[in-house]
Each structure stands twice: as structure tokens, then as C-alpha cells.
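Peer 1: next input, structure requested:
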Amino acid sequence: MRDALTGLGVSPGRTAGPAFRMAAPPTLPDTVPAVADVEAEKTLATKALTQVSSVLEELAARVDGEAAEVLATEAMMAADKTLADAVAAAVAGGRPAPWAIADAIGAQQETFTQLGGYFAERAADLADIRDRAVAHLLDEPMPGLPVPGRPYVLTADDLSPADTALLDPNSVLAIVTRRGGPTSHTAILARARGLPAVVGCAGILDVEDGAAVSVDGTTGEVTEIDESEVDGVREAAARERERLAALTGPGRTADGHAVPLVLNVGGVADVVADAEGVGLFRTEFLFLGRTSAPSVAEQERAYAELFGALGGRKVVVRTLDAGADKPLPFLGLAAEENPALGVRGLRVARAHPEVLAEQLEAIARAANATAADVWVMAPMVATTAEAEEFAAAVRTAGLPVAGAMIEVPAAALRANKLLEVVDFVSIGTNDLSQYTLAADRMNGDLADLLDPWQPAVLELVASCADAGRSTHKPVGVCGEAAGDPLLALVLVGMGVTSLSMSAPSVPAVRAMLAAHTLAECEHLARLALDAPDAVAARQAVAAATNG
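Peer 2: Below is the predicted model of the structure:
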């Protein structure tokens, strides 16, 4: 057995199989032809981008939930006027349509990467738009996913949203990419499909096509193995999945302490029948790719569809989490040098209070028309005054339960004060890690700092849980940390009252909780908090649970 490659495990599970690499897209010829007719060349470029946008919209219509949201966003980017203007300028400067598109998108990618955060994550989307447009103009097909005729592990430098959204889980066993981060589209969509996935895995492209590999989406380890070992790994993984599936019912510890395991969803397609409820309903999908805000009636219909599917179960709705780092054209917000620290989430209401007011009205109407237990929370809350103003707006709209997301250290440090004015808080560990450690969540070189096991992050979570206990109010976690079975024990031991995750993560977390008492969870939390670093915290808890 060879030495393991190590990346960032972003979707749990273990499997094995032959590795096959995603084919490279068409490339531009070395010789650049002269432009004979500038206007004709501009028309060719415009038609290519329009065609790409149309194809992506058609693909979005074929899928649901997060996949549809991702593809709709990419379609909007392909149709963006800023990109079209940049391409036209490049053509006017003497570049043929394919080269003009590549130049314009290359410049945008560089800008997005420098901005970091959400923009850096969109660099892969821009690459997909470029490749599709270039393939169209060169009259060459875009390469699809490998078709080796047997189940395989997909390896790639990175994957486009379209590739990830449309892959067949019956053919693809796992995904391993050289680039990407925990909030990349590859990670998000792999989790939604229950596929083990590892990103940021240096050296994966050196693995030859057909070579057998084992993939652990929890630890991030990818190891070349003998072909004879593949069946054993997959059989052991299948037995583990069967064991987890056999354990049903609500989340609780071995001694009966209830811990609701609820879902992170983008729409009704992400809801599973036996879910205890929804802990994070992302509402951005309804606002993407639009030049004007959706009407109250349109929003009401969309919300009522999800609420109706949940019956009387709880659903926590996050109000629009958009702004400069998730640009929506109709908002008309100015560009910012550092969007991660700018006008996003609840801060958008400073410039557009009507968007929040209309969304709350639509949520209230949908809640009144269904039996769901509807709670509402605001993203990017930093101060008690913001939380208090939001809670007043929620109650004015006729909604009884108002909460705040804890994503920045300021909110975590003052959680006790926030809980004096709101009914609950929900911790978004992805952004909390980024802001606490001052580490861009798309920077693969800083993956160790983005680890939710970092003691500084755990201390902030524990502080929030303490505030919940003292005020007798719920404190949930809706970041990806909630779906880590081992870390779930620590969070419960700290006093977190609910865990929200993607549906495929629930069985493993449920089983882990059922195997440990609340007292054991509290002991594990102390071990993690006392550890000097993230690696030591994880190792200490793992050793204690195995012992």
C-alpha cells in the first residue's frame, strides 16, 4: 500500500474503486487569427455567451434544490452585462471572439480570487463558462464525465457546478479534486448526494487512470491500494451504511437526552420524509438570476410549498443572505474592496428595508396557510441593536419566533445579550471559523485554520451554549460542523440544543449520539476545549470514543 494523499474531507463516507480523471476542456490554438470584422466577431461572442447561459438554465430545470440554485447562478453570470462589455472591449482591441472571452473571464477570475470568500468560490464557475463558450466557438464538444463502464472515483483539478450537479451517483463512487474548499460547489453538491468527497488534494492528478484508490471523505485520506482490496473496502462501507440506516427515530444520546437532527435545505427537493424538521432554509434560490425582486405572492407560494411538506414540524427560515459578496443585480449595491466584511446578510436591509419587509410578509402568509412551526432568523448579525431591530420586524409581520445567526465573533462574544432580545440563535460555523481565524475559507493553504475543531472556534461555540443555558433559550449549529459525527458529540456536550446538516449526514450523527451518554459528551467537550490545537482536539476525542 502506498503513502496516502491528504486533502480536506468535505463529504463523509468511505469507498474504493478505480480512479478516472475528468478530461480537459478544448484549448485555444497557439496561432491567433486576425479579426476581419469587429462587429461580426462581437456578435459571435455574444451568441456564444447567450448559448452558454441558455444551456445552463436548461440544466438547472432538470435538477432541484441546491443543484438548481447553483446552475441558475452560473447561468446568470454567463448573461452578466459586465462580462459582455469586457468581451466586446477585447474584440474591439483586436482579439477574436474565443480569445476575447478567455481574456475577459481570465481578468474576472483574477479579480474574484483576490476578493476571496464567495467570489473566490465562483472562479470555477467562470472557468466553466469560458470553456463552454470556447468549445461552442471552436465547434468542439465539451467533454463530459468519464464513462469507463464501471463505477469509479472521479478525479479532477476542479469540477464545474454543471459537472457536479449532473453526475450519476450510481456511476461515481466518490470525488477527489486538486483544488476547492469546504464551501465550494463540489463540496456542497457532494454532501447533498451523499458521495464521499475530498478537495484540496495535492497530487491527485498524478494518480493514473484505472489505478485503485480508497477514499475517506471524513479524514480526507486518499490511498492507492491493490485491486484485490477494493471489494473489501466497499463491502465494509456498505455494512456501515446498513448499520446506520437501521437506526431510526429522533436524535438522542444513549441516556435519552433529545438532540433534534434537522436539515439544511435550499428547497422542498432537499427534504426527506423522516426529517425531524429544517434547521436552515436558505431562501436565496428565489432571488437568483433576477433583475427585480420576486413579488410577495411568488415568495409566499415557494415558502408554502416547503412548509406544507413539513406538516407541523419546525422550519427555521434564514432571510435573504445576499449582498456584495453574493451579488443580486436588482439590489444595485456598490462594488466593495472586501465584500466578506461588507454589506451582506441583514446589512442589506440598511439600503433596502423593503426587501426584508416583503420577505417577512411572504413568510408570515405562508406560515398562516400551513401547519408548520415557522421560526425566522437573520444572517450576519453583529450587534444586539441589529438583533433587536430584526426581532421587532419579525413580530410586526406576525411571526412569533425570531432568531439570529452567530457568524462573527462579535455576536458570539455577546450571545447572552443577543438572547435577551431574540428567541434563539443558530451558529454558522463556516463563517465563524473564517472570521475568527482571519482565514479565507477558499484558501487551501490555510485549511488547518479553517478547521472547526480549532479551540478558538470551539470556545466561541461553548460561550454561545452557556448563554443559551443561562437564558433558557435554544442554541443550534447549522454549519458543516454539525454533520461531523465526532464533533457532534462535542457540540452536544457543550450544550448545543440542535444540529442541522445535509440529509445524508444524519444517519452517522444519529448513531454516534445514540452510542454515548450526555455525561460522556460533556467529558469529550472538555477534552476538545483543553486541547492546544485542532489536530490534538480531534485526536483526543477520537481516542476517548474508541476507548
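
Peer 1: CA only for contacts and neighbour counts going forward, please
Peer 2: Noted.

Peer 1: residues touching residue 523, list them.
Peer 2: Counting by C-alpha atoms under 8 Å, 6 or more residues apart in numbering, residue 523 touches residue 493.

Peer 1: shouldn't residue 322 be in contact with residue 340?
Peer 2: No: at 11.0 Å, residue 322 and residue 340 do not qualify as touching, with contact defined as C-alpha atoms under 8 Å.

Peer 1: excluding chain neighbours, what is closest to residue 256?
Peer 2: Spatial nearest neighbour of residue 256, chain neighbours left out: residue 517 (7.9 Å); criterion: C-alpha to C-alpha, 6 or more residues apart in numbering.

Peer 1: list the contacts for the one you found?
Peer 2: Residue 517 makes contact with 253, 254, 255, 256, 257, according to C-alpha under 8 Å, 6+ apart.

Peer 1: number of residues surrounding the fourth one?
Peer 2: A count of neighbours around residue 256, defined by other C-alpha atoms under 10 Å, yields 13.

Peer 1: how much space between it and residue 170?
Peer 2: Residue 256 is 37 Å from residue 170, where distance means C-alpha to C-alpha, to the nearest Å.

Peer 1: how about this one, so we can line them up?
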Amino acid sequence: MELRGIGIGQGVAVGPVVRMSDPLPEPADQPSTRSQHEEMERTKRALSVVAADLNSRGARAGGSAQDVLEAQAMMAEDPSLVDDITARLASGKTGERAVFEAFATYRELLVGMGGYMAERAADLDDVSQRVVAELSGLPAPGVPDPGYPFVLVARDLAPADTALLDLGAVLGLVTVDGGPTSHTAILAREKSIVALVGVQGAVDLTDGDTVILDAENGVVVSGPSGAEIADAQARIAARAARINAPALPGALSDGTPVPLLANLGSADGAAHAVELGAEGVGLFRTEFLFLGAAAAPSVEEQQEQYVRMLQHFPGKKVVVRALDAGADKPLAFLNDADEENPALGLRGLRALRVTESILRDQLTALARADAETDADVWVMAPMVSTVEETRYFVGLAHELGLKTAGVMVEVPSLALMADRVLVHADFASIGTNDLTQYTLAADRMLGTVAAFQDPWHPAVLRLVGEVGAAGATLAKPVGVCGEAAADPQLAVVLVGLGVTTLSMSASALADVRAELAKYSLVEAQAFARIALDADDAAEARAAVHAASQVSAQ
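Peer 2: Model prediction:
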């Protein structure tokens, strides 16, 4: 049996299925048939068992995962929660209901506190579910731990679940829900997990079934033959050899250069990106310096952090994105006002212009860091919508000593005006995540419209083509720094649309490099035309895949 979905990357995996349990339903609110003492004893035991299990899992995981799981274990035995549960048991409730209500009350308290504490609410939900499961004699929710390597099948995964996956145990991941830019897909790419998302038929897979996950072809094969397993294992070995081979500069088969850059959120991952063959940085997110701060960092504090990053890339391009605050990243000192629709509100460059001193300080710090290192620093503004905004940002960056200044193309208006925008900007970098969001009118933070968040959609690709054509006419570089660049086959299409550089999670570099090397510029342009002729994202993806199979023969 073959099931179709959206493959993340080009990996292949073979192994037995282990299904992830669905969340438990809310326990019934009915009087207990046990004595208060019996309910108290079984509830205490359940809390203790869950705490011990979380601590054990943390000890096996180590690192930051251990810290997270130990914190969850402490939640399970928090004295104030235990007191609340005890009081509810005294009123005659079941252990399951008392635990559910006590944790729900504490959850509301954390959410009301906001910030870091609000983010812990999801961890509290997980502990609550585990205790209720223990009381009910059901498997614990969350990622299972069968004790052997397996292919995880789930409705979907929370970001925390994906981030904490044991890569020594999870051979691959199949989800029923989710799209190519969902949190699950993004984290799977970052962690190099073989994954297929949006596999509707995955609900029919059962524990113990042997499956082949073929992300490159978007297929899950259930009950494969011996020959199919042997072929999959050969492909796994070939991919491992390709990833471990010395990294060459990105290029098409005809020698057309396509520099492959890394997306980084701080200097911490820079050395690893260089090891994996990053030819520079296409997106350096600077929000880490500002998030959680009561006030904007000083010029000197920013300069120190920028130098940490830049020193890893002597002689190489590093594209720095100016502070992208707003929407899902509000800052108290910049734009924390409640907005009806923050994705369309005061974010990115719009917010920085309101408090220009913050923007000036950041650009000044970058110019000083540029002078202190040998990296080639480029800077770009996020959430630019107009030619006037382009002139403003580029002019200010040049005034403050930065020689190369450009804009992110995330808003359709900017793509449609690319021939005017690139008269003033030194370069453009396309953020396909937001460009897709605004083109398809689908909030990228809402799972209910995740199916619309697909950069393969011909409407999105037409906008990319507008920017690529303007860049070619005006001899200005055009990059892509959104998740689309990490999709190997889509990367070829983007180059065919006129994109000159691609930036992605460092773990995706090897697969994209190998895919580009299969095709010439003429073939990439042909794939782009095929994608543009499609009616929707699924048709575009399928048509290009079919054409690439013919081309490879």
C-alpha cells in the first residue's frame, strides 16, 4: 500500500510504525465511587510515577531536553498543585477530574502572567495528560518510547515534541496534518528528520507495520517487499555518503553558480553551518538580542554579538535582517500595543520607523562590526511594502556606513513593484514564508489554514518570478531565505525563476546542493515554466517531480 504526502527533504527511512496517542478527552465531572483516602492514594502514586518517568527520560536525553523534562517533573509534584488536588478530592471528585481541574486552574494563572511563564502552559498540559493517563490505565500521551528504533506516526506534533525527539530512536516521522511550512516541517528540516506531512491515509497505519518513508518522492510504502527494502537501504547509504562528502560550492550541472547560504538565529550555530558547507549567511535573525529585554540593547552590546557571528565568515557574505518585531514577536519597548490583526499591523520596518533610534543604533552597531571583521556585511529590512520605504531604509543604511542594503520581499506589493524597488535597493531577499501567507491570505500561525501555506503555489511562484526578472534586468542579486529554499526540488524551480542565491537551515545544504547539481539552467527554467502552468501547489509539485524523473533518465 502506498500513501501520498508532502516530503520534507530527500531522506529515506525504513522501520516499524509506532503511533502517537491522541490527546485524552476531558475526564467526566461525576462523583467518585471510591473513598477519599483511596482517591488520594492512587492520585499521589500517579503523580509520583509521572515525575519519576519524566526524570528518567530527561536523564537519558541529556542537555537542554533534560532541563525541560526535569522542570516538568517538578510540576507534577508542585506542593500548591497537590494541595489544590487534595481539596478537590475532599469534595468527592475522582482523581482524574481533580487533576484535570487543578492543572487547568494553574494553566490559566500561567497564561495570565504572560511571557516566559505563559509559554510553560503547554508543558503543564502535557504533565496533566500524563497523570490522567496513569490514573486511567492508558498509555501516556506524547512521543512514545518503545525501546527500539521506530517510525513515528502522529496526527501532528507540538513544536516541543518535535524539538525533543530522540534522533537515535526516531527513524522518521509521518503526520496526518501539517503542510510544508508547519512547525513540524520546519523543525524536521532543522533536525534532519526524514518526514512526510499531510499524509491523510496515515490513520490506517498500525503499530508494528514495516514502512518505507520516501521523502524525496512523497510516499509512504506500507508492507514493502524485500527488494523495495533493499533499494531503500541502498538509497540511505548513498545519501549518507553524499552528506559526508566534502562540500563543494553550490552550482547547477552546467557550472552556473548558486551560492548556498545558512539561516541563523545567533552566532551559536555558525561554526556548524561552516562545517556543513555554508558559503555565507543569507539570513541572520537579530531578534535574539531584543526578545525578553526590558529595553533595547546598546550599540556596544549589539556590536559585540554581531562580531561573534561575523568572525566565522571571513571574506563571505553575511546578510543581516534588521529587527523584525511585531506580529508573533511583540516588544514592550517598541510595539506591544494590542492589535486586531498583528500580522497586518505595526511590524518590521513599520515599527522601526516609529522608533527610529532603535533602527539607527542597530545599523550603527552593524557598521562598526563590519569594520572590525573581514566579513562582507549586507543588511536588509523586513516587512517592506513600498518603494518609498525602500528608499528610506537603503538611504539610512548607506548614511550610517553600510555599503550594501536591500529589502526582504514578503509582501506581494513589493514583488509586483520589483522593477522599481531594485532601482534603489542593492539586492532583494524573498521571505517565502510570509510571501505565501500574504498571497494566499492564510495566517501562518493557524493550523486550520496550514494547507494554504505552500510556496509551490503558482501565485507565489509568479511573484518570485517578478523579482527574479527585475533582478536580472537591473543586475541586482535576488535571494530566497524562506523555507522554500530548503526544499531541494523547489530550490531548482526558484533558480529557474531567476533567484541567484539560496539560504536555508544548515542541515538542508547537502540535499539542496546535490539536487541542483543534477540539472542545467535550461532545465531549471523549464521546470519553472511547468510549475507556473499549474493550477495549484499540489499540481505544480507533482508536475515538476514527473518532469524531473524524465530528465534524470
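
Peer 1: let me see the TM-score of these two.
Peer 2: After superposition, the two chains reach a TM-score of 0.78 (TM-score structural alignment, normalised by the length of structure 1), with 490 aligned residues with a C-alpha RMSD of 3.9 Å.

Peer 1: filter the contacts of residue 517 of structure 1 to the buried ones?
Peer 2: Among the contacts of residue 517 of structure 1, the ones that count as buried by 16 or more other C-alpha atoms under 10 Å are 253, 254.

Peer 1: which residue packs closest to residue 390 of structure 1, ignoring adjacent ones?
Peer 2: Distances taken as C-alpha to C-alpha, 6+ apart place residue 378 nearest to residue 390 of structure 1, at 7.3 Å, with adjacent residues excluded.

Peer 1: tell me how far the one you found lies from residue 237 of structure 1.
Peer 2: Relative to residue 237 of structure 1, and taking C-alpha to C-alpha, residue 378 of structure 1 is found at 39 Å.

Peer 1: those two: which has the busier surroundings?
Peer 2: A side-by-side neighbour count of residue 378 of structure 1 and residue 237, using other C-alpha under 10 Å, places residue 378 first with 26 against 16.

Peer 1: neighbours of residue 445 of structure 1, just the number please.
Peer 2: 12.

Peer 1: structure 1: which residue goes with residue 454 of structure 2?
Peer 2: Residue 454 of structure 2 is assigned residue 451 in structure 1 as its aligned equivalent, the criterion being TM-score structural alignment.

Peer 1: my bad, residue 346 of structure 2
Peer 2: Taking TM-score structural alignment, the alignment pairs residue 346 of structure 2 with residue 343 from structure 1.

Peer 1: shouldn't its match be in contact with residue 323?
Peer 2: Yes: in this structure residue 343 of structure 1 lies within contact range of residue 323 using C-alpha under 8 Å: 5.7 Å.

Peer 1: what's the overlap in contacts for those two?
Peer 2: With contacts defined as C-alpha under 8 Å, 6+ apart, no residue is shared by residue 343 of structure 1 and residue 323.

Peer 1: residues contacting residue 257 of structure 2?
Peer 2: Residues in contact with residue 257 of structure 2 (C-alpha under 8 Å, 6+ apart) are 249, 250, 251.

Peer 1: swap that for residue 77 of structure 1, sorry
Peer 2: The neighbourhood of residue 77 of structure 1, defined by C-alpha under 8 Å, 6+ apart, consists of 53, 83, 126.

Peer 1: helix or strand next in line after whichever strand or helix holds it, which one?
Peer 2: Using DSSP states H and E, residue 77 of structure 1 maps to helix 65-78. Beyond helix 65-78 of structure 1 on the C-terminal side, the first helix or strand identified by DSSP H and E is helix 81-92.

Peer 1: buried stuff in the helix ranked longest in structure 1?
Peer 2: Assignment by DSSP state H gives helix 38-61 as the longest helix of structure 1. When neighbours are counted by 16+ other C-alpha under 10 Å, the buried residues of helix 38-61 of structure 1 are found to be 38, 41-42, 44-46, 48-57, 59-60.

Peer 1: same question for stretch 243-251 of structure 1.
Peer 2: If you call a residue buried by 16+ other C-alpha under 10 Å, then stretch 243-251 of structure 1 has these buried ones: 244, 250, 251.

Peer 1: residue 500 of structure 1 is in contact with residue 483, isn't it?
Peer 2: Yes: using C-alpha under 8 Å as the test, residue 500 of structure 1 is close enough to residue 483 to be in contact (7.4 Å).

Peer 1: could you identify the longest strand within structure 1?
Peer 2: In structure 1, assigned by DSSP state E, the strand with the most residues is strand 14-21.

Peer 1: what span of structure 2 lines up against that strand?
Peer 2: When strand 14-21 of structure 1 is aligned against structure 2 using TM-score structural alignment, it corresponds to residues 12-19.

Peer 1: which residues does that stretch contact?
Peer 2: Contact partners of stretch 12-19 of structure 2, identified using C-alpha under 8 Å, 6+ apart, comprise 144, 146, 149-154, 171-172, 194, 205-216, 229, 232-233, 235-236.

Peer 1: and those, which are buried?
Peer 2: Judged by neighbour count, with 16+ other C-alpha under 10 Å as the criterion, the buried members of those are 144, 149-154, 171-172, 194, 205, 210-216, 229, 232-233, 235-236.

Peer 1: sorry, back to before: the residue nearest to residue 256 of structure 1 matches what in structure 2?
Peer 2: Alignment note (TM-score structural alignment): residue 517 of structure 1 maps to residue 520 of structure 2.

Peer 1: residue 463 of structure 1 now?
Peer 2: Applying TM-score structural alignment, one finds that residue 463 of structure 1 aligns to residue 466 in structure 2.

Peer 1: which residues sit in contact with the match of residue 346 of structure 2?
Peer 2: With contacts taken as C-alpha under 8 Å, 6+ apart, residue 343 of structure 1 has the following neighbours: 323, 324, 325.

Peer 1: cool, and residue 163 of structure 1?
Peer 2: With contacts taken as C-alpha under 8 Å, 6+ apart, residue 163 of structure 1 has the following neighbours: 144, 145.
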